[in-house]
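Enquirer: missing the sequence, but the structure's below:
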């Protein structure tokens, strides 16, 4: 009697659980959830299936699920293949086109799971379908816009390279003839005339430097990358030697954290450090106690590499302009430059899957951080 009572209670609990599950599945609207018999005929249907596919339960129960496939997929045997794979592997999943009742297509994420009884006999298939049409449309739109943007960038880089290259020859001529005038005809020019020629030469040399920077900016976008282990500390020491050798009268304390290893394109990473350390060298030029640091810190769960100085600094209100081409926060008469270096740094870091940012205050130096994926 006790066993009989417990059995009835267990059966009642099971029926209650099954009813709750049936109600839950039946009321889901974002997913089509239904059962197939072993031959692929629909035996149950929920509200989500009705909403996504357009059939009512009365219209679809008993029909073969191949009616949800486009004609070309049916001809290729896709429905049979899906059931065979689910029966063999226990589960089949794919994203592909499916048909609604009105004949329109939608992009579906489909999961078919084989259902077996206690003895392992195939009972049928549980099928879950999700409509991903809007996501696919958004992704396709994003892909097209990305492709268009990449094509525009390639064209812009090619244009910049071509224009920059074509400007070199006339600039060399202007500079050469200006120099010849100063050397061979200086006696025939008064002080004002010589000053004008000096200004012409200075302007052409600034333009030549700008062209070189533009070519570098174009080159870092177009060049192939070779990712390999790089000793960032060693690279920084090489550059520090270059700066001190090029300006031996300056006394700058340069502190480099040892054994900082990264994975990057060595040539492009050298360009990054050359620009950041070069800026630090330049903007500490008016300090007798100049100091430059190169190291690594933890930032938001990732390693961030930095170049820090105690130089002129800048107002953080203008930080968003830093990495745009031709953007300068100081007058050329104060600190020379073309305003292309940091744009080059940003492009290189982005190509490595990283990010770059800066922290600073006027008169209190600056710290430039970057990450590498």
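Expert: Structure's in. What do you need? All values derive from a computational prediction rather than experimental measurement.

Enquirer: Only C-alpha atoms from now on, for both contacts and neighbour counts.
Expert: Noted.

Enquirer: which outside residues touch stretch 339-350?
Expert: For stretch 339-350, contacts defined as CA atoms under 8 Å, 6 or more residues apart in numbering pick out 210, 213-214, 216-217, 220-221, 268-269, 271-272, 275-276, 322-328, 355-356, 370-372.

Enquirer: alright, now check it against this:
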């Protein structure tokens, strides 16, 4: 039976407004969390946060689907959105048992819908039973160890990013500068020398692009998400316009479906769409006309988007390799890039609780499909006034 929201537990009454609400939430031995109707943590009591091995403030505003195994993320998000819409989910809570204290939501969670006195959905309540004393001690130790590991990994990533941005760029800039000086004296070079110089400059350009891609990959996991409704069709139009501007001589035929609105971080989703469209564009290099279609369909509370091209395609036996860094199925002459773009795209989708996969046929083209939480429709004006 859906729970009725007691006044002191109304999600919109934050701690600053109701100290009693805060005291009650923090004092509960069992884990209690309040989630908004789009599947994001609104408030989490310390007992619940400890079971996840996280701090409460680190969870607030993040999608719940990020706290389950990636294989379960889309199903968990769909479950929460169905519950928020007042429907009984067709399947039981889909998250499998996770290691407590390791950032994964335990399977013992009990979700329910919170309604106000008028019967309108206001939020979701997730509850966990109290942990045994021995389990509580183990969770605290796991939290300490996990925090130390996370901090060490964060430091390593910072050192890695610093090394890329500074130590690798310095010799690259020297190569580019001296190559530019030689180019000004290219009249003194013979045809072979000018060809060698052009190869040096092209290699330096590719190396600069690789460094930028590595930095993007390192930032995908570290960046904090700011979820909001995002129109993927608009982002696709902008990305295609930029590609067309870089190669104005290429004939382009593109079809972007309307209404591709999802709930996610706009900056990362812009990167996702750009990477997938650039991939479609590059592998259409051998065609007289670039033909790309961006379509989507809503399946329950998930938007399934497909970006299709009519390019060179690839052998499906090696499809999973595409999403691993530095893996390429084609050579540069066929449009292959630095081998990082699709790895970035998959990680962005996974951070949003979705999944990304590919279908292709050599010589016919490819289709990259992904699922993301669909944005909720705006409330009907009549309902708001009711």
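Expert: Cool, got the structure. Values in this document were obtained by computation on a predicted structure and should not be read as measured data.

Enquirer: what TM-score do we get after superposing?
Expert: Here the TM-score for the pair of chains, by TM-score structural alignment, normalised by the length of the first structure, is 0.59; 249 aligned residues with a CA RMSD of 3.3 Å.

Enquirer: Can you say which of the contacts of stretch 339-350 of the first structure are buried?
Expert: Among the contacts of stretch 339-350 of the first structure, those buried by neighbour count (16 or more other CA atoms under 10 Å) are 210, 213-214, 216-217, 220-221, 268-269, 271-272, 275-276, 322-323, 325-326, 328, 355-356, 370-372.

Enquirer: Select from these every entry located in strands.
Expert: 356, 370 (DSSP state E).

Enquirer: which residues in the first structure form strands?
Expert: 32-36, 91-99, 105-116, 122-131, 227-231, 253-256, 261-265, 291-299, 302-309, 356-360, 366-370.

Enquirer: Now go through the buried ones among the contacts of stretch 339-350 of the first structure and say which are in helices.
Expert: 210, 213-214, 216-217, 220-221, 268-269, 271-272, 275-276 (DSSP state H).

Enquirer: So of the residues you listed, which two are at opposite extremes in space?
Expert: 210 and 269 (20.9 Å; CA to CA).

Enquirer: quick one: the nearest residue to residue 356 of the second structure once chain neighbours are set aside from residue 361 of the second structure, how far?
Expert: Using CA to CA, 6 or more residues apart in numbering and skipping residues adjacent in sequence, the residue nearest residue 356 of the second structure is residue 370, 4.2 Å away. Using CA to CA, to the nearest Å, residue 370 of the second structure is found at 18 Å from residue 361 of the second structure.

Enquirer: Kindly report the same for residue 338 of the second structure.
Expert: Residue 338 of the second structure is 22 Å from residue 361 of the second structure, by CA to CA.

Enquirer: before we move on, what about residue 247 of the second structure?
Expert: 26 Å.

Enquirer: So which elements touch the top helix by length along the first structure?
Expert: Identified as the longest helix of the first structure according to DSSP H is helix 133-184. On a contact count with 3 or more CA pairs under 8 Å, 6 or more residues apart in numbering; DSSP states H and E, helix 133-184 of the first structure meets strand 105-116, helix 191-222.

Enquirer: Next, the mean deviation of the last one compared to the second structure.
Expert: Following the fit onto the second structure, the mean deviation recorded for helix 191-222 of the first structure is 1.5 Å by mean CA distance after the TM-score superposition for the first structure.

Enquirer: so where is that helix in the second structure?
Expert: Aligned using TM-score structural alignment, helix 191-222 of the first structure spans residues 191-222 in the second structure.

Enquirer: buried sites along the matching stretch?
Expert: 194, 197, 201, 204, 207-208, 210-211, 213-217, 219-220.

Enquirer: what does stretch 228-243 of the second structure give?
Expert: In stretch 228-243 of the second structure, counting by 16+ other CA under 10 Å, buried: 229-237, 239-240, 243.

Enquirer: where's the counterpart of residue 292 of the second structure in the first structure relative to residue 340 of the first structure, distance?
Expert: Aligned counterpart of residue 292 of the second structure in the first structure: residue 292 (TM-score structural alignment). According to CA to CA, residue 292 of the first structure and residue 340 of the first structure sit 21 Å apart.

Enquirer: repeat for residue 49 of the first structure
Expert: Relative to residue 340 of the first structure, and taking CA to CA, residue 49 of the first structure is found at 57 Å.

Enquirer: Can you get me a residue count around residue 182 of the first structure?
Expert: Number of residues near residue 182 of the first structure (other CA atoms under 10 Å) recorded here: 19.

Enquirer: residues in contact with it?
Expert: 194, 197.

Enquirer: 7 Å instead?
Expert: Contact analysis of residue 182 of the first structure by CA atoms under 7 Å, 6 or more residues apart in numbering lists residue 194.

Enquirer: again with residue 19 of the first structure
Expert: Applying CA under 7 Å, 6+ apart, no residues qualify as near residue 19 of the first structure.

Enquirer: and the gap between the most centrally placed residue in the second structure and residue 276 of the second structure?
Expert: Against the mean C-alpha coordinate of the second structure, by CA atoms, centre = their mean, the closest residue is residue 348 at 2.6 Å. Residue 348 of the second structure sits 12 Å away from residue 276 of the second structure, going by CA to CA.

Enquirer: Give me the distance from the match of helix 191-222 of the first structure to the chain's centre.
Expert: 26 Å (CA atoms, centre = their mean, to the nearest Å).

Enquirer: now swap in stretch 144-156 of the second structure and tell me
Expert: 22 Å.

Enquirer: mean per-residue distance, that stretch to the first structure?
Expert: Stretch 144-156 of the second structure sits 5.8 Å off on average (mean CA distance after the TM-score superposition for the first structure).

Enquirer: what comes up buried for that stretch?
Expert: 146-147.

Enquirer: The residue lying farthest from the centre of the second structure and residue 198 of the second structure, how far apart?
Expert: Here the centre of the second structure is the reference, and by CA atoms, centre = their mean the most remote residue is residue 188, at 51.4 Å. Distance from residue 188 of the second structure to residue 198 of the second structure, counting by CA to CA: 15 Å.

Enquirer: what does residue 56 of the second structure give?
Expert: Residue 56 of the second structure is 55 Å from residue 198 of the second structure, by CA to CA.

Enquirer: Next: residue 191 of the second structure.
Expert: Taking CA to CA, one finds residue 191 of the second structure at 11 Å from residue 198 of the second structure.

Enquirer: Also residue 226 of the second structure?
Expert: 43 Å.

Enquirer: Equivalent analysis for residue 128 of the second structure, please.
Expert: 64 Å.
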